[in-house]
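>>> With the sequence up front, the predicted model follows.
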Amino acid sequence: MTSREHSSWRSSLWKELPNVTHVWPQQDKQNDSRFRNLQQVSVKSCRKLKALFPVAIATNLKMLEQLEVHFCDELREIVEKDSGGGGETKKFVFLYLTRLRLYNLPQLAHFYDGMFTFECPELNILYPFNCNKFDLFQTPQGNSPPITRPPLFSNIKDISKVKTLSMKSKDTWVLKSWLQQSEDLELEYLRGLMLTFDDDCLLTSSAAGSLKHLEELYVYDCKSLKDIVQKEQDDETATEEIIFEQLKRISLQHLRSLECFYQGNAALKLPSLAQTALFLNNYPELEGKWVGSSEIPVEWSLSLQVRKCKHVEAIFDVKDTSAKHDDPVTFRLRTIVLKELPSMRHVWNNDPKASPFSFPFLEGVGVQECKRIKNLFPASVPRDYLRHLDVRKCGELEEIVAKDEAFPQDANNKEIDMLFPQLTFMVLWALPELRCICSGMQNLLDQSVVLTRLYVFSCPKLKAFAADIA
């Protein structure tokens, strides 16, 4: 292939080439401009590849806009040092690079094995994931010897335009340190943040203010994390608010030590969370109730998913909250999914008084493998708009709705027996102790006039169906 043909390339994709050790031709010359017009490079599942670019090519990729490298098990560096490079500082300038994705590269240790500078002023997606040996940021050296191989960035200003950022533990620690030292510094373009972290807190309350434009927060596999936002000494008498003005999505998964979102006294506000979902997955140390004080802010979520939290006993703390709220706490939740919560006894605590919580938009509830729960709804929780109910493998569940003195009644004190006026879909699956939908109400099909799909399997004590279906 001629040099002119090479220079016409705009995009290069290399995928599932298990024996490839080099993508580009190996030459000793210091300057190779044959691929100068490349705009997109994607390399996936080239298991034996050890380096991506020769340095002579990398220094001439002036038009590069996107670089993605996935599942290359033996890749150790992005740019390979040439044999005659000596000790000079190489300059890598990517004026148009907007997207850098490095995914599942377990051996990737550095960008270039030598001194270099890296410029990408338009970068807006920086996404290294499962690249545990690769450092994004410059760690403060203190009295350590001078570095001979710098990380990708040495200053927070180098990522000032990044909109989506993924970081591992060490890089998260550096970023947190930068934010704490620069009170007037904001990552004003940052919209999405994904973190794997091994510390007891993610951000101090003051540093959180630097992320006020953040729209999505993903925190994953952080073994020691106890708080997302850590209170500071000033928080004890704080009158100011901690506001994530634009935060629309929170996903917290596999956080083994998480205790709460924020423990301080400053008001925590997430006014935009109404447009999104909150995922809570695998919190073995989280205890007690999640909603009722300020531990987990779900009031503004559209969807709540809670999974694998072995100590949680209730999700919504009706009992302890009723005395604290003169007006109902309105949740915008549309769906609730609860799975593998072995200690959970209640979704809503039973309370004979009116519930302080209002769920005017709730349409779907799914509960699975919550073996200690006895009933799903207390009578005080409205179910007027519920359309979808799916309950499976809850070994001690006896009834769906707990009947108590708060059960709704009409003007003549006659109990209103329409439990689910809008329910169209119901699954009751492998519930060995389920006796009824609600005590004293035997006619299931009268509980919803619009029920169109009903699935019942392995509920041997449930007798309400025989008369209905006959």
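Yes, it's here.

>>> Going by C-alpha atoms from here, please, whenever you check contacts or count neighbours.
Fine.

>>> At which residues are the helices of this structure located?
Ranges of helices in the chain, per DSSP state H, are 3-7, 55-58, 169-181, 205-208, 318-321, 465-469.

>>> so can I have a markdown table of those showing distance to residue 399?
Formatted as a markdown table, these follow (distance: least, Cα to Cα, whole Å):
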| stretch | distance to residue 399 |
| --- | --- |
| helix 3-7 | 71 |
| helix 55-58 | 66 |
| helix 169-181 | 45 |
| helix 205-208 | 43 |
| helix 318-321 | 19 |
| helix 465-469 | 14 |
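
>>> winner for burial among these?
Most buried of the helices of the chain, by mean neighbour count (mean count of other Cα atoms under 10 Å): helix 55-58, with a mean of 23.

>>> Isn't residue 209 up against residue 242?
Yes - with contact defined as Cα atoms under 8 Å, residue 209 reaches residue 242; the gap is 7.0 Å.

>>> who's more crowded, these two?
A direct count of neighbours by other Cα atoms under 10 Å for residue 209 and residue 242 places residue 209 higher, at 21 against 17.

>>> Could you measure from the more buried one over to residue 425?
Relative to residue 425, residue 209 is positioned 44 Å away (Cα to Cα, to the nearest Å).

>>> Same check on residue 384?
Counting by Cα to Cα, the gap from residue 384 to residue 425 is 14 Å.

>>> go on, residue 88?
For residue 88, the distance to residue 425 - Cα to Cα - is 69 Å.

>>> Those two: which has the busier surroundings?
More crowded of residue 88 and residue 425, by other Cα under 10 Å: residue 425, with 18 against 9.

>>> What distance do you get for that one to residue 402?
20 Å.

>>> what residues are up against residue 293?
Residues counted as contacts of residue 293 (Cα atoms under 8 Å, 6 or more residues apart in numbering) are residue 321.

>>> and the comparison structure, right after this:
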Amino acid sequence: MSEAIGIENKEKVDFHSSNHLKLFSSNLLRLVQSLEELEVSDCGSLEVVFDVKIMDDREMQGRKTSQLKRLALSRLPNLKHIWNRDLPEILSFKNLQVTKITQCQSLKHLFSVSLCQDLQQLQDLVIMSCGIEEIVAVEGEGLEELKFYFPRLTIFRLHFLMRFKRFYPGRHYLECPSLKTLDVFGCEGLEIFSFTHLDSRQTLMVGEDDMPIQQALFSLEKVSSNLKDLALNEKDSIEILNGHYEANLFHSLEVLGLQCFQETPVMLLNRFLEKFPNIKTLGVRYSSFKVFFPSNEAGYCGFRSPNQIKKLGLQKMEQLEQIWNDDSLTDVLEELIVLDCPSLTSLGPPSIAFTSLTSLQVMYCKRLTFLMTGSTAKTLVHLKQLWIRNCGMMEVVVMINEGTPEEIKFESLEYLEMTFLPSLKSFCSGKHTFVFPSLEMLKVRGCPRMQNFSSGVIIAPTITMEVENETRHCAEDFNTTIKQLAMEQNQESL
């Protein structure tokens, strides 16, 4: 099998779609001497990547070192083992830096205890949508107390591991002194943090001596000092809020993700963000808030938007109706992403201003009928990129009430995309003049009701315009180009 794919002396191999049960079997040691990157995907029958069991006595003489630095395995539904035999006296993977495993539902364990001792260079560990129960499997009999030390691990990401309960079944220390990103989501059986003032061994569910122990992944105080990117669920957030920790516990944190908030009282959340004085990016997903900034009404999130937050992302917020109901807390925001918020009807009040915003993305918000008012549009002097996708009820992007036509200038806008908006009629509802001095690309697709860009005057340089599958170069007269391409598209569909 190994010779068939011709990898000898190659540094990188991407292997896709095969019916083999084992990927590397014969001449394993010789083949991995030069291999630095391995990617395997969409092999429905694959059960073992490195078949160490069949190595003969000659191959097992002396310990060899693999040059493998990056291992990526994805969509391997029957994969049971990466290595099907322990390797300490045969093969070292001490050069491994990146391990990414996704959609391997039959894989229960990732590493052996002895292999972990080799992983001193490991920097990224990402596991998503797998059947993993423990990252490190038990060796031999009994569950001795162990220490796992990953001095260079900076990114630790675990998503949708429904069976995952613990890092290792026995008592252990887990130390990652360089950890910068900790993102755990959809791992309901895992206790992420120990909130004692000692170490993570304090949070244990102990059975018999040889039975698995439920232990928290990390001690909060030991892992928090260097973190720059952290995702928190509702339970851990309340523990942090109520704990008596040092004021600068999260002084290095710049990116904070909040997820699955369903019952947290308003006042607790107002106090919670005070624990993170230096965050610049805030993301919230799968939570039940109705309005974000700010409110004193029961049932609302009630955050007071910290003036240092430059990027805000909202995703899968089923009940979110409005992001702001105050127009004075958006001065420093540079990037806003709103994804899959089906109840959203407006970003904020008609007078809301985004004077620092450079990027705006709004997708899958089916109740939005317009994105902004003319008053808000005038404040977007720094906006460079605007994406609007899959908003089924949106009729116009800029809503303008009847009155004297004015000029609205998007001074910095370079890219504008409006795609899969079945109700969209035009960019603007009024006859205002729109000026786009920096626009380079306009993309319109899946907008069958759109017959023109605007009823007013359009001033712009020569740009690239992509309408449906046609690309044209046009200057100023967007309306003519859109109408022409729309007519051509309708004729083709007859």
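Looks like it came in fine. Bear in mind that the values here come from a model prediction, so they are computed numbers and not experimental data.

>>> What does the superposition give as a TM-score?
Here the TM-score for the pair of chains, by TM-score structural alignment, normalised by the length of structure 1, is 0.68; 404 aligned residues with a Cα RMSD of 4.6 Å.

>>> quick one on the thing from earlier: residue 261 of structure 1: which of the helices of structure 1 is closest?
helix 205-208 (11.2 Å; Cα to Cα).

>>> which helices and strands sit right next to the closest one?
helix 169-181, strand 227-230 (3 or more Cα pairs under 8 Å, 6 or more residues apart in numbering; DSSP states H and E).

>>> what's the matching range in structure 2 for that helix?
Under TM-score structural alignment, the match for helix 205-208 of structure 1 in structure 2 covers residues 270-273.

>>> Can you tell me what sits against the matching stretch?
237, 241, 302, 303, 304.

>>> quick check, nearest of the residues you listed to residue 159 of structure 2?
Using Cα to Cα, the contacts of stretch 270-273 of structure 2 come closest to residue 159 of structure 2 at residue 237, 18.4 Å.

>>> Residue 458 of structure 1 versus the alignment partner in structure 1 of the closest one, what's the distance?
Under the alignment (TM-score structural alignment), residue 237 of structure 2 pairs with residue 175 of structure 1. Residue 175 of structure 1 is 53 Å from residue 458 of structure 1, where distance means Cα to Cα.

>>> again, but for residue 155 of structure 1
Residue 155 of structure 1 is 61 Å from residue 458 of structure 1, by Cα to Cα.

>>> Residue 363 of structure 1 matches what in structure 2?
By TM-score structural alignment, residue 363 of structure 1 lines up with residue 414.

>>> I meant residue 53 of structure 1, not that one.
Match for residue 53 of structure 1 (TM-score structural alignment): residue 111.

>>> I figured residue 391 of structure 2 hits residue 367, correct?
Yes - between residue 391 of structure 2 and residue 367 there is a contact under Cα under 8 Å: 7.2 Å.

>>> if you count what's nearby, which of these two comes out ahead?
Legend: neighbour count by other Cα under 10 Å for residue 391 of structure 2 and residue 367, higher for residue 391 (27 against 17).

>>> Quick one: residues contacting residue 306 of structure 1.
Applying Cα under 8 Å, 6+ apart, the residues contacting residue 306 of structure 1 are 279, 280, 281, 337, 338, 339.

>>> make it 10 Å
252-253, 278-283, 312, 315, 336-341, 367 (Cα atoms under 10 Å, 6 or more residues apart in numbering).

>>> what's the distance between the match of residue 363 of structure 1 and residue 385 of structure 2?
Relative to residue 385 of structure 2, and taking Cα to Cα, residue 414 of structure 2 is found at 6 Å.

>>> what sits in contact with each of those two?
In contact with both residue 414 of structure 2 and residue 385: 439, 441, using Cα under 10 Å, 6+ apart.

>>> any idea how far residue 390 of structure 2 is from residue 373 of structure 2?
Residue 373 of structure 2 is 20 Å from residue 390 of structure 2, by Cα to Cα.

>>> right, I mislabeled it, should have said residue 410 of structure 2
23 Å.

>>> now do residue 118 of structure 2
47 Å.

>>> Over to residue 157 of structure 2?
From residue 157 of structure 2 to residue 390 of structure 2 the distance is 29 Å (Cα to Cα).

>>> again, but for residue 203 of structure 2
From residue 203 of structure 2 to residue 390 of structure 2 the distance is 45 Å (Cα to Cα).

>>> Repeat that for residue 464 of structure 2.
For residue 464 of structure 2, the distance to residue 390 of structure 2 - Cα to Cα - is 22 Å.

>>> cool, and residue 179 of structure 2?
37 Å.

>>> ok, those two, which is more surrounded?
residue 179 (23 against 20).

>>> The more buried one corresponds to which position in structure 1?
Using TM-score structural alignment, residue 179 of structure 2 pairs with residue 123 in structure 1.

>>> Its match touches residue 101, doesn't it?
No - applying Cα atoms under 10 Å, one finds residue 123 of structure 1 not in contact with residue 101, separated by 11.1 Å.

>>> which neighbours do the two share?
Common neighbours of residue 123 of structure 1 and residue 101 (Cα under 10 Å, 6+ apart) are residue 66.

>>> need the contact list for residue 328 of structure 2.
293, 305, 351, 352, 353, 354.

>>> Pick out whichever of the residues you listed sits closest to residue 381 of structure 2.
For the contacts of residue 328 of structure 2, the closest approach to residue 381 of structure 2 (Cα to Cα) belongs to residue 354, at 8.5 Å.

>>> measure that closest one to residue 138 of structure 2 for me?
54 Å.

>>> and what of residue 314 of structure 2?
Relative to residue 138 of structure 2, and taking Cα to Cα, residue 314 of structure 2 is found at 40 Å.

>>> what's the answer for residue 463 of structure 2, then?
62 Å.

>>> for residue 84 of structure 2, same thing?
14 Å.

>>> quick one on the thing from earlier: same drill for residue 354 and residue 138 of structure 2, tell me which one is more crowded.
Between residue 354 of structure 2 and residue 138, counting by other Cα under 10 Å, residue 354 is the more crowded of the two (25 against 18).

>>> need the contact list for the more buried one.
Residues near residue 354 of structure 2 by Cα under 10 Å, 6+ apart: 327-336, 376-383.
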